[in-house]
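Novice: I need the structure of the sequence given here:
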Amino acid sequence: MTARIYKPSKNAMQSGKAKTQDWVLEFEQSDKKRPDALMGWAGSQDTQSQVRLRFPTQEAAIAYATRYGIEFVVVPEQPRMLKLQAYADNFR
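Specialist: I've put the predicted structure just below:
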């Protein structure tokens, strides 16, 4: 049971920073997805892949994983690249 600890990036469809302040602990998928015989939907027997835990800091997420013996990988936070330009630059 391996988990990934990361800070989610801002969605391309949102202008604010909602739900990007917390760190997320998400379990890796251990079972392969396969189509359901009746409906044809993709699914698996792995229920751990549905669990997403949110923590206020990276240290809190790491402490939780070590306390419960969960192997984890920390994905470093990506720096934000802001492209500052004026509205008048659209007409040059």
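Novice: going forward, measure contacts between C-alpha atoms and count neighbours the same way
Specialist: OK.
Novice: Lys7 reaches Val74, doesn't it?
Specialist: No: using Cα atoms under 8 Å, Lys7 is not in contact with Val74; the gap is 9.4 Å.
Novice: Compare the two (neighbour count), which wins?
Specialist: Set Lys7 next to Val74 and count neighbours by other Cα atoms under 10 Å: Lys7 wins out with 21 against 14.
Novice: Please generate a structure for the following sequence too, so the two can be compared:
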Amino acid sequence: MDVRIYQPAKNAMQSGRAKTKTWILEFMPIAAERADDLMGWTGGGDTRKQLQMKFENKEQAIAFAKKKGLSYVVKEPKTRKLQIKNYADNFALNRIVY
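Specialist: Take a look at the predicted model:
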């Protein structure tokens, strides 16, 4: 597997879904990272892991991977459950208490 194609999840600190519409193509690491003895930093010689390509939809990302001859894995996003909650429901007579 050369690349991974996925749609990013929303940030835990945001309520909107602004930057979650794009699809990202990421290269998988070739070798494990290693710790530097002198500084203690983690690094490696693989520069492909720094590359992230953004596409408008999944089909464009798959077409790019096929065109370049890369094997790919598509990770589908989880569907979001629509929950409609009102403040007034906290005081309803027939509410379910957990």
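Novice: Now the common contact residues for Lys7 and Val74 of the first structure.
Specialist: Taking Cα atoms under 8 Å, 6 or more residues apart in numbering as the contact criterion, no residue touches both Lys7 of the first structure and Val74.
Novice: Start and end of stretch 11-25 of the first structure, how far apart?
Specialist: With Cα to Cα, to the nearest Å applied, stretch 11-25 of the first structure spans 18 Å between its terminal residues.
Novice: Could you list the buried residues of that stretch?
Specialist: Asp22, Trp23, Val24, Leu25 (16 or more other Cα atoms under 10 Å).
Novice: Going along the chain, name the strands of the second structure.
Specialist: Here the second structure has its strands, by DSSP state E, at 3-6, 23-27, 34-35, 42-43, 52-55, 72-75.
Novice: Comparing those, which comes out most buried?
Specialist: strand 23-27 (a mean of 21; mean count of other Cα atoms under 10 Å).
Novice: Not counting that strand itself, show me its contacts.
Specialist: Against strand 23-27 of the second structure from outside (Cα under 8 Å, 6+ apart): 2-8, 48-49, 51-58, 61.
Novice: Would you map the helices across the second structure?
Specialist: 58-67 (DSSP state H).
Novice: what about Ile62 of the second structure, neighbour count?
Specialist: With other Cα under 10 Å as criterion, Ile62 of the second structure counts 20.
Novice: What distance do you get for it to Thr20 of the second structure?
Specialist: From Ile62 of the second structure to Thr20 of the second structure the distance is 18 Å (Cα to Cα).
Novice: Also Val73 of the second structure?
Specialist: On the measure of Cα to Cα, Val73 of the second structure and Thr20 of the second structure end up 19 Å apart.
Novice: Same check on Glu33 of the second structure?
Specialist: Glu33 of the second structure is 28 Å from Thr20 of the second structure, by Cα to Cα.
Novice: What of Ile5 of the second structure?
Specialist: Distance from Ile5 of the second structure to Thr20 of the second structure, by Cα to Cα: 13 Å.
Novice: and if you look at Lys66 of the second structure?
Specialist: From Lys66 of the second structure over to Thr20 of the second structure the distance is 24 Å, taken as Cα to Cα.
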